[in-house]
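J.: no FASTA, just this:
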């Protein structure tokens, strides 16, 4: 069995203590950069439509969902039209009244902030999809399946996919 002198142990004495502190500090800095604090949004948040909103001059687009456009209509179970785009925006307005926190994930081609947001601890995208006021594009497959099975919102009748509706109604 090898023997060590006190001078050959790398973490002994004052030098070793300083080395341990330096390593721990470096780890803390790396961890802080990996998980930035989720910014809280407060002030005037205003829904633009069912999947985006404004925070002052900043525009935020929710990731993972696509809601009917503001002027888009859907049909209920009887085939009668209803303003699904307006209803989606109304629901977004309700959700924005809570304490909103967003995790940003870059910007889109329209220079909007892409984000996943929570209102009072509830994922806004999940709520919109579960109420049948948005379709899932990446996540929220479980919420969409439940909304569809429960014939919630747009799933109660027929609707045009928001992407296709936008293609047919360019601004």
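T.: Received the coordinates, thanks. Remember, predicted model here, so these are calculated numbers, not experimental data.
J.: When you work out contacts or count neighbours from here on, use the C-alpha atoms and nothing else.
T.: Noted.
J.: Now do the same contact list for the residue nearest to the spatial centre of the chain.
T.: Of all residues in the chain, the one closest to the mean position by CA atoms, centre = their mean is residue 116, 1.3 Å from it. With contacts defined as CA atoms under 8 Å, 6 or more residues apart in numbering, residue 116 is in contact with 62-63, 102-105, 123-125.
J.: Now for the residues you listed, which sits with the most neighbours around it?
T.: residue 125 (29 neighbours; other CA atoms under 10 Å).
J.: Which elements pack onto the strand or helix carrying it?
T.: Using DSSP states H and E, residue 125 sits in helix 124-130. If you count contacts as 3 or more CA pairs under 8 Å, 6 or more residues apart in numbering; DSSP states H and E, helix 124-130 packs onto helix 84-95, strand 113-119, helix 141-149.
J.: A further structure is provided below for comparison with the first:
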């Protein structure tokens, strides 16, 4: 990983389309007061997923890319699991994650 919204996948620096990632050193606090390293967690999950299957990226708008691992849209998955905020196309997924209180919305 590199930078706050830039991910390093197989040596390529990419900004994921439609997501706003927590900074690498971000610490999130649950509604119960528990602190957890959400920024590090997101990056570890991405690295694990990228090691499991081929990452395929295609350019999107404004120097971003839509990337898929095993056919699954990484940005959509991160927002759905509450590990990133939506910055566009994935707003409905963020709304559901917030309502379910998952990830950074816990």
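T.: All right, it came through fine. Note that the structure is predicted; figures quoted are calculated from it, not measured.
J.: before we move on, the earlier item: what does the residue nearest to the centre of structure 1 align to in structure 2?
T.: In structure 2, residue 116 of structure 1 lines up with residue 66, judged by TM-score structural alignment.
J.: Structure 1: strands as residue ranges?
T.: 40-41, 45-47, 52-55, 58-62, 65-66, 74-75, 81-82, 100-107, 113-119, 122-123, 135-136 (DSSP state E).
J.: Tabulate the ones you listed (a markdown table), appending distance to residue 16 of structure 1.
T.: Shown next, in a markdown table, are the strands of structure 1 (distance: least, CA to CA, whole Å):
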| stretch | distance to residue 16 of structure 1 |
| --- | --- |
| strand 40-41 | 41 |
| strand 45-47 | 52 |
| strand 52-55 | 50 |
| strand 58-62 | 48 |
| strand 65-66 | 52 |
| strand 74-75 | 69 |
| strand 81-82 | 71 |
| strand 100-107 | 39 |
| strand 113-119 | 43 |
| strand 122-123 | 46 |
| strand 135-136 | 53 |
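J.: Tell me which of the ones you listed approaches residue 168 of structure 1 most closely.
T.: Taking CA to CA, strand 74-75 is the member of the strands of structure 1 nearest to residue 168 of structure 1, at 14.9 Å.
J.: That closest one maps to which residues in structure 2?
T.: Using TM-score structural alignment, strand 74-75 of structure 1 pairs with 28-29 in structure 2.
J.: out of the strands of structure 1, deepest packed?
T.: Stretch with highest mean neighbour count among those: strand 135-136 (a mean of 26; mean count of other CA atoms under 10 Å).
J.: what's next to that one, contact-wise?
T.: Residues contacting strand 135-136 of structure 1 (CA under 8 Å, 6+ apart): 64-67, 129, 144.
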